[in-house]
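1. Next come a sequence and a model predicted from it.
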Amino acid sequence: MALRTKSRFFLDFIKLAGPFWQSENKNTIIGFSVALVVLTILQIAISVVITMWSAALFDALDQQSMTKFFTQAGLIVLIFIANMAVTASHVMVKRRLQLDWRGWLTNKLIGQWMHNGRHYLITHIPGKHDNPDGRIAEDIRISTELAIDLTHSLLYCVLLLISFTEILWDLSGTITLNLFLVEIPIAGHLVWLSIIYAACASTLGWWIGRPLSKATDDRQTVEANFRFGLVKARENSMAIALIHGERHENPHFHALFGDIITVWHQQTNAWAKILLFSSGYSVLSMAFPILVSAPRYILGNISLGALMQSAQAFQHMVSALSWPVDNMGRVAEWRASVERVLGLNEVLVQLEEEIAKPDPHRILIKKNEQSILRFDKLCLSRLDGIVCIEGLDEEINAGERILLAGNPYTGNKLFKAMARLWPWGEGTIELPDDDPMFFMPPRPYLPTGSLRMAICYPSESEAFNQEALESALERVGLTDLIPQLDETGDWEKNLEREQQQRLGMVRLLLHRPKWIMMQEAFNSLNPEDEVEMIRMIMREFPDSTLLTITKQPAVRALHKRQIILI
């Protein structure tokens, strides 16, 4: 995936995540943000105090003064307590801000993704938006947590730089550089050395670490693909076992993990180069300021305390100036995750705009004031342009029993178009006003939780009383499930396919819709039971409209007319 330019990247991220600071809880959010800044300033203040304490301690040791030594020993206790209080408070405030931001952005993306079937429609849109679950669960976490971590550390380094530049400048004094017959006085030489030192290191470190960004993004992609493959196999384990598909799945998993190994080696090589550089850089940063300042101490120009304070101030300045080098890997990880979140958001926004704009090659869905379902010059096409249905003109009145005969694949597309899940095509679908449609797919969705909740879905479990549930279960032949109503489980795995389809009938009996769209909803039942289920629907819902897709010949005779779909 090609990374966008830096200016566009930051603008896109701010546009997506920035409104968090103007959300409904903005007063609390701003309060925590201000508290984080104040605590950061206090952290800097403690760092300055520690360098001053260090100078006083080493001067006391150099002077062999027990009084001054015990004074500094007492002061370190106060510094110790203050540092603990500030650090603990800082962690709590920062983590609260990270969690709130992650929660806000997660709710925003889930709201876009789980809106009017958009989670289904984006699977048909080309682009880099694979594994939306991983992008929402993992990449949003990384994007928000690291954004606050990196911003805080950058602010800390800027304040550190401001605070210690003056200290190091005063400690440096003025040295004279002899160039043949010319003497050049240099004030604050340690400041200039720290800037040159950090600039050279940052430039070299940036050049060495450039491959890490792409390697990090590639790794997140292949890890998500591997995780998705495992989840898909778990969700379809019975189907795989029945046809002995393991011989296909194993090589597939090995191939997916092979991609991880390839990218892992790429990322390892990139990290190795960075760590090779940074490990030597950290050792040199510790020794360099003492080696530079030691001649002035040996010549008696500064005290031991001033030498140690100079070394600490130099290290703080170099540390602040080295922020790009120290955080290069985290910035790469953060940017890769943000790119993935932006990619999902962009395709969702693009999808909304695509559906909203007038287009001659989009199906128009509107409602009429009558209890009539009407197809006017309806054409359904696939994404590649191949037409599935052409010129469908039909009018279905309330209470009719219609069999959609012919190609079941085309009937499936027609149901999706009626549910606003397939906008590709032309013509108009007029839906009956205020009459919700109840779609019965071959496999009803049963969410994990109590059986009662799974049966009542998408309504709340409190919407139907115990008597209604027991009566519906008895009528469809699932009396044995009544004692399990309040048990929790993964019902898509715990129940046989036939039981699941019978639960779909239970839902229908509970919700009692006026328009029923049934797509091979009982194809796992034996022919006699399937016919009986259809008869039950017709008895229970004499005034409801029924559109049926089925391959069972005996069911066809129960319908008054057919619509042939090619």
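-> Cool, the structure landed.

2. rest of the way, CA atoms for contacts and neighbours
-> Noted.

3. Let me see the ranges of the strands in the stretch 301-450 of the chain.
-> In the stretch 301-450 of the chain, the segments counted as strands under DSSP state E, counting those that start in this stretch are 364-368, 372-381, 387-397, 401-406, 425-432, 437-440, 449-450.

4. And these: which comes nearest G477?
-> Closest to G477 of the strands of the stretch 301-450 of the chain is strand 437-440 (C-alpha to C-alpha; 18.3 Å).

5. before we move on, the earlier item: could you export the strands of the stretch 301-450 of the chain as TSV, including mean neighbour count and distance to I261?
-> Formatted as TSV, the strands of the stretch 301-450 of the chain follow (neighbours: other C-alpha atoms under 10 Å; distance: least, C-alpha to C-alpha, whole Å):
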stretch	mean neighbour count	distance to I261
strand 364-368	16	48
strand 372-381	20	41
strand 387-397	16	43
strand 401-406	20	48
strand 425-432	22	43
strand 437-440	19	43
strand 449-450	16	37
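
6. what's the host helix or strand of W101 packed up against?
-> If you go by DSSP states H and E, W101 is part of helix 66-113. Packing contacts for helix 66-113, counted by 3 or more C-alpha pairs under 8 Å, 6 or more residues apart in numbering; DSSP states H and E, involve helix 26-63, helix 140-172, helix 328-356.

7. try this one side by side with the last:
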Amino acid sequence: MAGEADEKKRRGRGAEEAAVQGQEFAVKKHARYPTHSQVVGRHGMKVGGPASLRRPNDVARDQDASLEIPRRKAMLLSAAFLFERAQNAVSMASQSKLGRLAAGHGTFSSVVVDLTRLYLANRSRITRAVCISLLVALVHRVSHAVSEQKAASAHDAAQRAARRGTMATDEEKPRAKVALNREFLRSLMRLLRICVPGWRSREASLLLSHSFFLVLRTLISLRVAEMDGAIVKSLVKGNGKEFLKRILGWMLIAVPATFTNSMLSYHQAQLSLKYRTRLTQHIHDNYLSNLTFYGISALDDRIKNPDQLIAVDVSKFSNSLAELYSNLAKPILDMTIYTYSLSRSVGGEGVVFMSLLVQLSANVMRVLTPPFGKYVADEARLEGEFRFQHSRLIDYGEEVALYGGHDAEKDTLDKGYFTLIKHVNYILRRRFYHGFMEDFVIKYFWGALGLLLCSVPVFVKMPGHVAMNMGDRTESFVTNRRMLLSASDAFGRIMFSYREIMELAGYTSRVASLLDVMSEIRAGRFQKKLVSSSGTEGNEAMLQGRGTVHESEDITFIDVPIVSPNGDVLIRALSFSLKHGDHLLVVGPNGCGKSSLFRILGGLWPVYGGTVYKPPFHAIFYIPQRPYLSRGSLRQQVIYPDSLRQMRARGVTDADLLSMLKILGLEHLVELYDEGWDAEAEWRDVLSGGLQQRVAMARLFYHRPKYAILDECTSSVTLETEKVMYDNAKALGITLMTVSHRRSLWKYHTHILQFDGQGNYVFTMLDAERRLRLEDEREELEVKLRQVPELERRIQELEASV
């Protein structure tokens, strides 16, 4: 007990000594500490002055302030000395159990005071350490993301190498999920390299100019916030002259502000247009090269509607990308500048605390945000399917009408439409709930945090800041409130942009998938759903193989399988040889591989095995049963696909074209229109089937290839016109390869390739006269055989009657 009494006496003497030393120190400091009446205002005018010239309330307030400052200093210093003495006492008492208990009952306020002193003394160092820590964390996160991206790219490259040269079914490769992942970043960077090919491109110049106006807009907004505070301050002070001056300055700054807004809108529209132009040109270059367009539609199942991808999705991607740059760059810049300005006004601690709360709520919102990117991709896919159903009805309108299938087609269209509408309604409901949550958090929760932050200079005296009067406090509050609203709006736009990023991810996925499929098709890799009859190991092994193609003057097939794109093997090993000058007739039942042979010869279908020797692509000309008539002039129908410039480069004139038409009896077409050769019309509707086939033959005479593939190209013309066509084609030195069932064409060919429809074939010389005689004899015998049952019945009747 005596020890405890001595300890209490020592504590009392220490506290009294600390109070006396604190008062002495405060008296010394008071000689150098200015009073409130001597403080110089923000505008260079003394706030204090003679008491006789000032209001009594102001004089009393200044006197109280002059006495309050030394008193507060003395109290703080006394508390500091008391805290040091208490620390010594606690360290001595900690040796015993009672001392530890006494230390546990120390006041919490003294600890807070000590921590506050420590923080204020090392504020700059702590701030610097926090910034360095955040920077290190950001660098670590970026490096980790980069390493993951490299690993993912290497993994994707290994998978593509493993799949090279194979055909996959629909189950082998599931549809990729649309999300903000490494695949999205890889696809987006690939498209960005197309949209902005280099820093010297026009697009890069537009981006730099756009960025300049974004920075200018932020600086103007910051200046407007300061001017708003100054205007409100002049209102509070009742200074009309100052108020009018501030209003005039506010009107003057509106000129560059509105000009900047217009330039931002103009740059955004131009960027969208430039992006779309770059992407469309790149896609057209690849889509219309090496027969890629045919491979997408006939040899591959992954892209169902390339027309919508090129015409619609590319446009939406370009608009979304241009808007996203403005909607992200401007808010990020605003947040950076406004946060720095707010930290100077209200202190960095409040900004950091508010940022942590905002980041926490933003993370919660991000977790609860639906996958809008996947929704957008699915909606675009359903839109494309619905559009494809309508275009299909247009293409097969005649067949549907003849079958009376309008009710069935209506059911199909209604099903596609209501599937789309169901998905759109689902998206609208998800957007409703997400928008409710987003608006509440961004507008009200963050707004309440902002009001608390703006009130800090009013209720709390910041270190290093002089005391403010009513006008200064009002100006500070209005300015901070305006900057906080701008910063909150910027953060809100960043949060809203997450949904825009998800939508951009959907468009990016669809456009990038088109580019990926085109790349694989150009490399000879296809994915087609196989028919059930081809699901054997032998057929699958054949589909995975690749033959060799060599350029030659003659045509030779050596053990080449004829395989359709869906995996149906028509001929397992076809071998024949045709020299230039020989003419081949291909016959057989439907679906036996006649047209398939010519598709392989024309390079439309891949060679799955064996060896093919054939002339170059430009040396083979193809004329189908239903000729293709392009949109253009009458001259264009004859010289297609050449242009007028190419025609003149070949030394062909309109008179030469007219002579070709006269051979086929088509010279009246030139005289039918006043424009002559330059007349344009919808030629498919104007010309009948027979006239179309004759125009296609005139096109053959113009190009004069070495080989011509004629696929039932004379089915709608008379025998006299057919004779003129073939005689003139042979006279031009064109080797003819004909698919036809007309016996009248046999005499124009030297060889025959006959398929039986069971996977077998016969290739031999063709003696037209002998074959005609044999065919005539065969037909006579068939007629007689059909009469045998009737003859037998008649014989039985005669026998019965006898």
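-> Now that the structure is in, tell me what you want to look at. Every value quoted in this text rests on a predicted model; they were computed, and no experiment measured them.

8. Can I get the helices and strands packed on helix 66-113 of the first structure in TSV including distance to I363 of the first structure and mean neighbour count?
-> Formatted as TSV, those follow (distance: least, C-alpha to C-alpha, whole Å; neighbours: other C-alpha atoms under 10 Å):
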stretch	distance to I363 of the first structure	mean neighbour count
helix 26-63	41	17
helix 140-172	34	19
helix 328-356	9	19
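
9. Kindly reformat those as JSON lines containing distance to W192 of the first structure.
-> Converted to JSON lines, these look like this (distance: least, C-alpha to C-alpha, whole Å):
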{"stretch": "helix 26-63", "distance to W192 of the first structure": "20"}
{"stretch": "helix 140-172", "distance to W192 of the first structure": "9"}
{"stretch": "helix 328-356", "distance to W192 of the first structure": "24"}
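
10. Out of these, flag the one nearest K128 of the first structure.
-> Distance to K128 of the first structure, taken as C-alpha to C-alpha, is lowest for helix 328-356 among these, at 6.3 Å.

11. Compute the distance between the most centrally placed residue in the second structure and M518 of the second structure, please.
-> The centroid of the second structure falls nearest to T508 when counting by C-alpha atoms, centre = their mean (1.9 Å). For T508 of the second structure, the distance to M518 of the second structure equals 15 Å [C-alpha to C-alpha, to the nearest Å].

12. and if you look at D334 of the second structure?
-> Going from D334 of the second structure to M518 of the second structure by C-alpha to C-alpha gives 41 Å.

13. next one: G348 of the second structure
-> For G348 of the second structure, the distance to M518 of the second structure - C-alpha to C-alpha - is 53 Å.

14. Kindly report the same for K8 of the second structure.
-> Counting by C-alpha to C-alpha - K8 of the second structure and M518 of the second structure are separated by 90 Å.

15. same thing with E797 of the second structure?
-> Using C-alpha to C-alpha, we find E797 of the second structure at a distance of 73 Å from M518 of the second structure.

16. How about R481 of the second structure?
-> The value you get for R481 of the second structure to M518 of the second structure, if C-alpha to C-alpha is used, is 54 Å.

17. just E203 of the second structure next, same as before
-> Between E203 of the second structure and M518 of the second structure the computed distance is 25 Å (C-alpha to C-alpha).

18. what do you get for Q754 of the second structure?
-> Applying C-alpha to C-alpha, the value for Q754 of the second structure to M518 of the second structure is 36 Å.

19. OK, contacts around the equivalent of S345 of the second structure over in the first structure?
-> In the first structure, S345 of the second structure lines up with L171, judged by TM-score structural alignment. When contacts are counted by C-alpha atoms under 8 Å, 6 or more residues apart in numbering, L171 of the first structure touches G188, A306, S310.

20. Give me the distance between L171 of the first structure and T165 of the first structure.
-> L171 of the first structure is 10 Å from T165 of the first structure, where distance means C-alpha to C-alpha.

21. related to what we said a few turns ago, the helices and strands packed on helix 66-113 of the first structure: which one's closest to I455 of the first structure?
-> With distances scored as C-alpha to C-alpha, the stretch of those nearest to I455 of the first structure is helix 328-356 (30.5 Å).

22. other SSEs contacting that closest one?
-> So helix 328-356 of the first structure, by 3+ C-alpha pairs under 8 Å, 6+ apart, packs with helix 6-17, helix 66-113, helix 140-172, helix 189-235.

23. Compute the inter-axis angle for that helix and helix 6-17.
-> 60 degrees (axes from the mean of the first three to the mean of the last three C-alpha atoms, to 10 degrees).

24. Now the counterpart of L192 of the second structure in the first structure: closest residue in space, sequence neighbours ignored.
-> Alignment note (TM-score structural alignment): L192 of the second structure maps to A17 of the first structure. Of all residues not flanking A17 of the first structure in the chain, L105 sits nearest, at 6.6 Å (C-alpha to C-alpha, 6 or more residues apart in numbering).

25. ok, now which ones touch the one you found?
-> The neighbours of L105 of the first structure, taking C-alpha under 8 Å, 6+ apart as the test, are A17, F20, I140.
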